[in-house]
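1. Could you work out the structure for the sequence below:
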Amino acid sequence: MGVINMASVTLYLVRHGQTYFNIYNKLQGWSNSPLTDKGLADAKSAGERLANVSFAAAYCSDTTRAQQTAATILTENNVSNVKQPISSPFFREQFYGSFEGENMNYVWDQVGRPHGLNGFKEIEEKYSIAKAKDFMKEADPFHDAESNDEYWHRIDRGFDLIRENDDLSDGDNVLVISHGNTLLSLMERYGGGKYDLSVRPENGSVTRLALDDQKITVLGYNEK
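-> Modelled structure (predicted):
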């Protein structure tokens, strides 16, 4: 497969609908919990808002919450021929290792404590979301949580998967179902300091990126 020689395609990144782990404030990276009734409504609302956007392709992680959200959005769409998303582990949320399924506040306190910090917000403010990934890998007793380098190596392969789609043309729109921490990480990396990283993107919100064979540019974030 060859990389597309393209000026740009527009990625519509939608955060999956609300899940039970979201309600219970549990870390949900590679682990999974079903969409709630509100989560299904989040996906339907996003689909209605994007109903007249013509998508040339759709991608999501291989988690149920992402697949359900993608299917709902594509069902609501009036103008696309795409009926099924391409699922790949490249689009998964950050892997939290042995902290998967634990209370978020408890875990981030454990991660921050060796550095004299309490919680994710203090880590992000003093260091960065990138550093929070490295701190979590250090704190994980099994050291299975993804480091920042491991995380981006995987996520970048997801963007390359889109670039390698020979059916895409310049100017096409692509649907991508994404995850909360991934969207924050993208804003830290590509947002140029314009976005408040202390506020998590809403379930069902839309973030738009311009993707070409060289770079990624943020067009809009957490739009509802």
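2. contacts, neighbours, all on C-alpha from now
-> Will do.
3. what sits against residue 18?
-> 35-36, 38-40, 42, 203-204 (C-alpha atoms under 8 Å, 6 or more residues apart in numbering).
4. Could you also give me the structure for this next sequence, so I can compare it with the first?
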Amino acid sequence: MTKKLYLMRHGQTQFNELHKIQGACDSPLTPKGIADAKKVGQYFKEHQLTFDHAYSSTQERASDTLELVTNQPYQRLKGLKEWNFGVFEGESEKLNPKSDPKIGSYGDFFVPYKGEAANEVQSRINRTLTNVMEQATDGQNVLAVSHGGAIHMFTLKWITERLPHITNCSVIEFEYDQGIFKYQKTIEVN
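-> The predicted structure is shown next:
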């Protein structure tokens, strides 16, 4: 029997709204971010979707989102944190490099600027989510709230068809069995 992972991006933040680069730095949820997170919580209730385990990035925007979605206890994990963009943090998104189409990411661009490499982010979030799913028992549902860049790197590893667009408060459903994540669908409620 398989386990299910519901991997959710946090709600819209002030930096999202202002088009600022937001990785290791944080900014609060906007009223829209709060409302959208509540809509996801309502979707889960309407579909009788409950979680045996819940996890969040240690960053406030993710834990605040999780607390709006469900009132169950959860664990904060550093492995679910957003990509660290180094000195680009808090700057305009216009400064982001173009994504390398061959690899589907920024690669090592941020490393000389005290940030993380794409493969470091991918390894970190994959290791974290694999550990989380290995702790769950067969048939259990797991909710994890993370960030756009980190989720993108995770999906690059596990989704071979067209990657889903990862909007604020989107939820990507995966089945997990014996070390393999299999994409099921993307849930959008905005």
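5. can you name the two of the contacts of residue 18 of structure 1 that are farthest apart?
-> For the contacts of residue 18 of structure 1, the farthest-apart pair by C-alpha to C-alpha is 36 and 204; their separation is 12.6 Å.
6. The two - which one has more neighbours?
-> Set residue 36 of structure 1 next to residue 204 and count neighbours by other C-alpha atoms under 10 Å: residue 204 wins out with 29 against 17.
7. Now for residue 179 of structure 2, how many residues are close by?
-> 10.
8. all strands of structure 2, in order?
-> Ranges of strands within structure 2 are 3-9, 53-57, 75-77, 141-146, 171-177, 180-187, based on DSSP state E.
9. Would you check the span in structure 1 matched by the fourth one?
-> What that stands for is strand 141-146 of structure 2. Counting by TM-score structural alignment, strand 141-146 of structure 2 falls onto residues 173-178 of structure 1.
10. Mind putting the strands of structure 2 into CSV with mean neighbour count and distance to residue 25 of structure 2?
-> Below are these laid out as CSV (neighbours: other C-alpha atoms under 10 Å; distance: least, C-alpha to C-alpha, whole Å):
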stretch, mean neighbour count, distance to residue 25 of structure 2
strand 3-9, 25, 16
strand 53-57, 23, 13
strand 75-77, 16, 16
strand 141-146, 26, 14
strand 171-177, 20, 22
strand 180-187, 16, 27
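11. how about TSV for those, with distance to residue 88 of structure 2 added?
-> What follows is the strands of structure 2, written out as TSV (distance: least, C-alpha to C-alpha, whole Å):
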stretch	distance to residue 88 of structure 2
strand 3-9	21
strand 53-57	20
strand 75-77	24
strand 141-146	20
strand 171-177	27
strand 180-187	30
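12. Next step: the contacts of residue 18 of structure 1 restricted to helices.
-> If you go by DSSP state H, these have 38-40, 42 in helices.
13. ok, of these, which one's closest to residue 71 of structure 1?
-> residue 40 (10.6 Å).
14. Could you find the closest non-adjacent residue to the counterpart of the closest one in structure 2?
-> Matched by TM-score structural alignment, residue 40 of structure 1 corresponds to residue 34 in structure 2. Excluding the flanking residues, the one nearest residue 34 of structure 2 by C-alpha to C-alpha, 6 or more residues apart in numbering is residue 11, at 6.5 Å.
15. which residue numbers in structure 2 go with stretch 59-66 of structure 1?
-> Under TM-score structural alignment, the match for stretch 59-66 of structure 1 is residues 55-62.
16. what's the distance between the longest helix along structure 2 and the middle of its chain?
-> Ordering each helix of structure 2 by length in residues (DSSP H) puts helix 118-135 first. Helix 118-135 of structure 2 has its C-alpha centroid displaced from the chain centroid by 12 Å (C-alpha atoms, centre = their mean, to the nearest Å).
17. Against which helices or strands is that helix packed?
-> helix 148-158 (3 or more C-alpha pairs under 8 Å, 6 or more residues apart in numbering; DSSP states H and E).
18. what residues are up against the residue in structure 1 that residue 4 of structure 2 lines up against?
-> Residue mapping for residue 4 of structure 2 onto structure 1 gives residue 10, with TM-score structural alignment as the criterion. Residue 10 of structure 1 makes contact with 171-174, 208-211 under the criterion C-alpha under 8 Å, 6+ apart.
19. One more pass at 6 Å, please.
-> 173, 209-210 (C-alpha atoms under 6 Å, 6 or more residues apart in numbering).
20. what does residue 188 of structure 2 give?
-> residue 170.
21. thought residue 29 of structure 2 was touching residue 10?
-> No - using C-alpha atoms under 6 Å, residue 29 of structure 2 makes no contact with residue 10, being 8.6 Å away.
22. center of structure 2, which residue is that?
-> residue 146 (2.9 Å; C-alpha atoms, centre = their mean).
23. Good, wrapping up.
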